[in-house]
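Novice: Here you go, sequence then predicted model.
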Amino acid sequence: MNDPTAARTALVKEGRLTIEGIDGRFVHGIGRRLRLTAVDLRLTGGFETRDGVLVENGRIMADAALVSDGLRRIGRPDTAQSLPLAIRPLPLGDQNRMLITVGDGDGLNGAGFFAEAHLPPAVFAALKGDVLSGSAHRLSLTAATSLWLDESESGAAPGLPVTWHLAPGPDGQGSAPARGLIETIDWQPAEARPAPAQGQDAAEDEDEETTSEALARINWSLKQLLIVLAFLMLIIALK
């Protein structure tokens, strides 16, 4: 039985990854893209010290999920589809690329998988503005990454789900983060509730009018009945 915590020797040869004690080989998903969707976008502020310098650590957090696919550590049976996503701005001057990192262990919550996207300042500012205004509710991105696929899945048709893998770390323990380039990113506001059709409004108004008319007729009939009863009682009293 394989010990998932044991250190393993990894070897990459001709683009194929083999790992001591693990059956099969792994390859990069050339032609396939990691696809993530994220909801509950929220702005998180803060500061941190980097190399003795205090810097702003503002970021956008979201709850992300892989579209159809799964994420796993090589040699581990657990597969995940959801993970926290942090979105940060790149340094000023870095305007022509969007980066992503996928990892586990030392992530945002101290354990489990995580993803971090780094966007050009202008793109981050646009997203931040829409988050603050409530115009960004759902985010989608596609990326080419260094994640691995089991070689048996590398030829799967584009519409079929696959399982992405994180390779072991340099010391044979833990997992090495995968990195990549974001090719597309877009976001949308929450879906508006559809307005009721005009015909439906008219029908509801007509129903209300019909009900009011029926109540008015009932009240009138009751009044007439009371008048007749009072007249009969008067005749009986006179006799």
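Specialist: It's in. Numbering: from 1, shown residues only.

Novice: alpha carbons only for contacts and neighbour counts from here, please
Specialist: Noted.

Novice: can you give me the helices for the chain?
Specialist: Along the chain, the stretches classed as helices by DSSP state H are 121-133, 198-238.

Novice: what packs against the shortest one?
Specialist: Looking back up the chat, that one is helix 121-133. Applying 3 or more C-alpha pairs under 8 Å, 6 or more residues apart in numbering; DSSP states H and E, one finds that helix 121-133 contacts strand 34-44, strand 82-89.

Novice: Buried residues in that helix, which are they?
Specialist: Neighbour counts over helix 121-133 (16 or more other C-alpha atoms under 10 Å) mark Pro121, Val123, Phe124, Leu127, Lys128, Asp130, Val131 as buried.

Novice: any idea what sits nearest Thr163, other than its immediate chain neighbours?
Specialist: Nearest residue to Thr163 in three dimensions, chain neighbours excluded: Gly70, at 4.5 Å (C-alpha to C-alpha, 6 or more residues apart in numbering).

Novice: Equivalent analysis for Ile185, please.
Specialist: The nearest residue in space to Ile185 (C-alpha to C-alpha, 6+ apart) is Leu141, at 4.3 Å.

Novice: got a list of what that neighbour touches?
Specialist: Arg35, Leu36, Thr37, Ile182, Glu183, Thr184, Ile185, Asp186 (C-alpha atoms under 8 Å, 6 or more residues apart in numbering).

Novice: hang on, the first one packs against Thr142?
Specialist: Yes: applying C-alpha atoms under 8 Å, one finds Arg35 in contact with Thr142, separated by 4.5 Å.

Novice: Got another one to weigh against that:
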Amino acid sequence: MIDTHSHILPELDDGSENIEQSMDFIVQAMKQGVKVMFATPHCCDGVYDCTKKEILTAWQFLCEAVDREGLDIQILPGAEIRVNHDLVTRYDAGDLLTLGETSRFLLLELPPMFIMNAFLRMVRQLTERGITPIIAHAERNPMIIARPELAADLISTGAELQITAGSLKGDFGRAPRKTAKTLVQNNQVFCLGSDIHPGRKYRMKAARKFLNKAGSRVQTEKIVRENPEKILKECVDQFILDDQVFMIG
């Protein structure tokens, strides 16, 4: 499995508080069958605005710790970027970190309330630049909860949707769980993320079981592995996944 959303970089945001906690999260992920984790601290959300340099420095530090422990997992950098009016301008200026640093995928967090037409225009501007926006924890956004049909407009305009593993187990309440199920049933989910923070349970294995029961194994594999591989193939030269070696380029 590939975890496309986690807060495991130490001392950057409201995620991991220290390197020990980071390593604990990673070990939990490995035990649940995760081979790759994207480390995605908050950016541009009014509280945390981690810069590319800060993220990449913390990522390198964490990767060195993983290597020292001999852990069989790959950690890749990224960011959870809050949608603001200047998002496209900041992307053009080179301020925003895509998933894996060199991929075309940008993980975005919608505010609780947003103007749909304005955001769709932003999505079109990003896609014109070759970028695919991925909406983080789409099932937890109040507007999408109230109007799940918004998902179709987001996808048709060029965005993809991510859901949180814990939502499928009800960790964030009934409404996000119901919305997550609806998105899964409508085949509108691109990928899955743990969104792991202190105080939350790591739910990737449980979410995979739920997906298998709710739909088909083919759909599950697309969500937990095949679609995220599209990101990986753009940001690494070689990686090992499920005992296969993929050579890029």
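Specialist: It's in. Here the structure is a predicted model, which is why all the values come from computation and not from measurement.

Novice: After superposition, what's the TM-score here?
Specialist: Scored against TM-score structural alignment, normalised by the length of the first structure, the superposed chains reach a TM-score of 0.24; 94 aligned residues with a C-alpha RMSD of 5.6 Å.

Novice: re earlier: just the helices of the first structure: most buried one?
Specialist: helix 121-133 (a mean of 16; mean count of other C-alpha atoms under 10 Å).

Novice: Now do it against strand 82-89, angle only.
Specialist: 120 degrees (axes from the mean of the first three to the mean of the last three C-alpha atoms, to 10 degrees).

Novice: ok and helix 121-133 of the first structure relative to strand 34-44, angle-wise?
Specialist: Here helix 121-133 of the first structure runs at an angle of 60 degrees relative to strand 34-44 (the same axes, to 10 degrees).

Novice: just to revisit the earlier point, reformat the buried residues of helix 121-133 of the first structure as TSV; add distance to Ile19 of the first structure.
Specialist: Formatted as TSV, the buried residues of helix 121-133 of the first structure follow (distance: C-alpha to C-alpha, whole Å):
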residue	distance to Ile19 of the first structure
Pro121	39
Val123	39
Phe124	39
Leu127	41
Lys128	42
Asp130	45
Val131	43
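
Novice: what about Ala237 of the first structure, distance to Arg16 of the first structure?
Specialist: Going from Ala237 of the first structure to Arg16 of the first structure by C-alpha to C-alpha, to the nearest Å gives 112 Å.

Novice: no, scratch that, I was asking about Ala117 of the first structure
Specialist: Ala117 of the first structure is 27 Å from Arg16 of the first structure, by C-alpha to C-alpha.

Novice: Neighbour count: those two, which is higher?
Specialist: Ala117 (22 against 16; other C-alpha atoms under 10 Å).

Novice: residues contacting the more buried one?
Specialist: Leu85, Ala86, Ile87, Arg88, Met98, Leu99, Ile100, Thr101.

Novice: Out of the residues you listed, the closest to Leu215 of the first structure would be?
Specialist: Among the contacts of Ala117 of the first structure, Leu85 lies closest to Leu215 of the first structure (C-alpha to C-alpha), at 59.1 Å.

Novice: Quick check: the gap between Glu80 of the second structure and Ile163 of the second structure.
Specialist: According to C-alpha to C-alpha, Glu80 of the second structure and Ile163 of the second structure sit 13 Å apart.

Novice: Can I get the helices and strands packed on helix 121-133 of the first structure in TSV including mean neighbour count and distance to Leu166 of the first structure?
Specialist: Below are those laid out as TSV (neighbours: other C-alpha atoms under 10 Å; distance: least, C-alpha to C-alpha, whole Å):
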stretch	mean neighbour count	distance to Leu166 of the first structure
strand 34-44	18	13
strand 82-89	22	14
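
Novice: Nearest to Arg50 of the first structure, out of the ones you listed?
Specialist: In terms of C-alpha to C-alpha, the element of these nearest to Arg50 of the first structure is strand 82-89, at 15.3 Å.

Novice: Need the contact partners of that closest one.
Specialist: Here strand 82-89 of the first structure has contacts from 38, 58-66, 108, 112-121, 124, using C-alpha under 8 Å, 6+ apart.

Novice: Just the ones of these in strands?
Specialist: With strands defined by DSSP state E, the entries of the contacts of strand 82-89 of the first structure inside them are 38, 59-66, 113-119.

Novice: which of the residues you listed are buried?
Specialist: If we count by 16+ other C-alpha under 10 Å, these have these buried: 38, 59-66, 113-119.

Novice: List just the nearest of those residues to Leu149 of the first structure.
Specialist: Leu66 (14.7 Å).

Novice: And the nearest residue to that closest one once chain neighbours are set aside, how close does it get to Ile182 of the first structure?
Specialist: Excluding the flanking residues, the one nearest Leu66 of the first structure by C-alpha to C-alpha, 6+ apart is Leu36, at 4.7 Å. For Leu36 of the first structure, the distance to Ile182 of the first structure equals 11 Å [C-alpha to C-alpha].
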